[in-house]
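J.: Give me the fold of what follows.
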Amino acid sequence: MGPPSSDWKTFTTSDGTLSFDYPATWSVKDPAGQAPLGGEFVDVVNAAGKQMAALRTNVVTGTECGDQQPYLLIDSQPMQALTEPGSADQNGPRYVFEARGDFSAAQASPPTIASYGITMMPPETGPTACPMFQLFLWPPSGALFGQAYNPANNTTPGDPGLPYLAKAKLYATTAEYQDVRKMITSLRPAKGPVSEPAK
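T.: Okay, the predicted model is just below:
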């Protein structure tokens, strides 16, 4: 596997509110106006046509904890650019690559899942955690930018027979993951003119 991408482009949503950077060899699918509940509905795919992340806005953000599961934090980074003015009393958005469930499971199946994206949940402090909640506040309600880790889409080195969550940890060491992380953490309020929608 090669190094992380060095040539990047910038995409701005059709409503002109959010921008992010992405590798120039990847593409953005933006069927503007086709989201069933309004809002933005954008997919990012790599050069092989495999989806790397989805951006959705106008998402309902309410959540309940439910059953706690064994928890693994693989990666985390604060995202100050998305912090809402006047929300100092809330948890700021963070990029996370995290997992829940059975560490010996061969593949993902509820409740075993790993996912990367943006959350506003406070950092977990114990060995178990509530179900994943990778949403952040964005007018008029909330938004998401990320996706579940899938070894069929997310190119992962090592023994294919490794448990699913072991593969997720390995994926975090790849150049592809570094590109995914850089893309998602570049999400910010848009400034300047709106780009042409991607084809």
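
J.: okay, CA-based contacts and neighbour counts for the rest of this
T.: Will do.

J.: Residue 74 is in contact with residue 98, isn't it?
T.: Yes - using C-alpha atoms under 8 Å, residue 74 makes contact with residue 98 at a distance of 5.4 Å.

J.: For stretch 167-187, measure first residue to last.
T.: Terminal residues of stretch 167-187 lie 26 Å apart, using C-alpha to C-alpha, to the nearest Å.

J.: I meant stretch 11-20, not that one.
T.: Terminal residues of stretch 11-20 lie 6 Å apart, using C-alpha to C-alpha.

J.: And this one, please, so the two structures can be compared:
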Amino acid sequence: MNSHRAAFLTAVAMAGISASLVLAGCGSQPGTPATAPDLAVSNTAERTATLNVPASSSPTAPSTGGVPASKAPAPSAKHASPALKTFTFPDGHISFAYPEAWTVRTILPQAGLPGVEAIVADAAGNDLLTLANGVNAGCTGGPVSRQVFDQAAVPGMAGPNDTEPGFGFVAESAGNGDAYFMGLADPRSLKEGDGVSSWCNLVPTANGGLFTRVHFNDPGFPNKGAAKAWMATDQYAQLKALILSLRYA
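T.: So this is what the prediction gives:
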């Protein structure tokens, strides 16, 4: 996820996660996941019941990965409920449901740092979403103007100290263009208006923390109207359903 907002983004305070996730935790970020040796897909992925979410439409992301393309895809006219699988991180705590046509691969952070990254790709192999479990992180950021397009509670991820992270899809600006963010976020990142603290998608959990980042191209959208149009697509519905399905056990 990327836009040129470095002027107002401060560094993410990070202990126990790779440099790529440090950058991705707060504000403008690169559009590709961390580079690390691939491990086998977790053997905890299994077939589960079907959720009532739209079926996947033809992928619109380019082969370099990331969603969506700078021109938002047209809404799908045909909807169905896809079969799902469940992925559980190796420590057994955090899980999520995803369309069975998609894939999940896991990698370890660089330099032996703690945590495991799970990268979700669509049926064409385009990376759509990165999640990192068991990390220790925090966010700091400068003031931005934020418009919240969509938000929802994620009851399965209620954290320590009564924190309640939620799903969000937002646009932020610091006067040099809009940046788009989507994922599980700190509640402060879902406040709309001027002078709010910039996006933070690193949330505390009982086993250290969880990071989520939907991969957007640069630019993510030509304008906010295109971003809103993308919300009517199957791709958006399935990514949102995946994030809403997150659960800590």
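
J.: Just give the TM-score of the two.
T.: Remark: TM-score between the superposed chains equals 0.74 [TM-score structural alignment, normalised by the length of structure 1]; 170 aligned residues with a C-alpha RMSD of 2.5 Å.

J.: coming back round to it: look at residue 74 and residue 98 of structure 1 and report which has more neighbours.
T.: Neighbour count, other C-alpha atoms under 10 Å: between residue 74 of structure 1 and residue 98, residue 98 has more, with 23 against 18.

J.: OK, contacts around the closest residue to the more buried one other than its chain neighbours?
T.: Leaving aside its chain neighbours, residue 98 of structure 1 sits nearest to residue 73 (4.5 Å; criterion: C-alpha to C-alpha, 6 or more residues apart in numbering). Residue 73 of structure 1 sits next to 96-99 when contact means C-alpha atoms under 8 Å, 6 or more residues apart in numbering.

J.: which position in structure 2 aligns with residue 73 of structure 1?
T.: By TM-score structural alignment, residue 73 of structure 1 lines up with residue 148 in structure 2.

J.: Ok, residue 28 of structure 1 next?
T.: So, by TM-score structural alignment, residue 28 of structure 1 is matched to residue 104.

J.: thought its match was touching residue 117?
T.: No - Residue 104 of structure 2 is beyond contact range of residue 117, at 9.9 Å (criterion: C-alpha under 8 Å).

J.: Check which helix or strand the aligned residue in structure 1 for residue 123 of structure 2 maps to.
T.: By TM-score structural alignment, residue 123 of structure 2 lines up with residue 47 in structure 1. When elements are assigned from DSSP states H and E, residue 47 of structure 1 belongs to no helix and no strand.

J.: who has more neighbours, residue 104 and residue 117 of structure 2?
T.: residue 117 (27 against 21).

J.: Am I right that the more buried one sits in a strand?
T.: Yes - checked against DSSP: H, G, I helix; E, B strand; the rest coil, residue 117 of structure 2 lies within a strand.

J.: What residue in structure 1 is paired with residue 187 of structure 2?
T.: Aligned partner of residue 187 of structure 2 by TM-score structural alignment: residue 121.

J.: how much space is there between that match and residue 78 of structure 1?
T.: Separation of residue 121 of structure 1 from residue 78 of structure 1 (C-alpha to C-alpha) stands at 12 Å.

J.: and which of the contacts of residue 73 of structure 1 is nearest to residue 12 of structure 1?
T.: Checking these against residue 12 of structure 1 with C-alpha to C-alpha, the nearest one is residue 96 at 22.4 Å.

J.: Over which residues of structure 2 does the longest helix anywhere in structure 1 lie when aligned?
T.: In structure 1, assigned by DSSP state H, the helix with the most residues is helix 175-185. Taking TM-score structural alignment as the measure, structure 2 aligns residues 234-244 with helix 175-185 of structure 1.

J.: give the contact list for the residue nearest to the spatial centre of structure 2.
T.: Nearest to the mean C-alpha position of structure 2, by C-alpha atoms, centre = their mean, lies residue 213 at 2.7 Å. Residue 213 of structure 2 makes contact with 1, 24, 129-131, 181-184, 201, according to C-alpha under 8 Å, 6+ apart.
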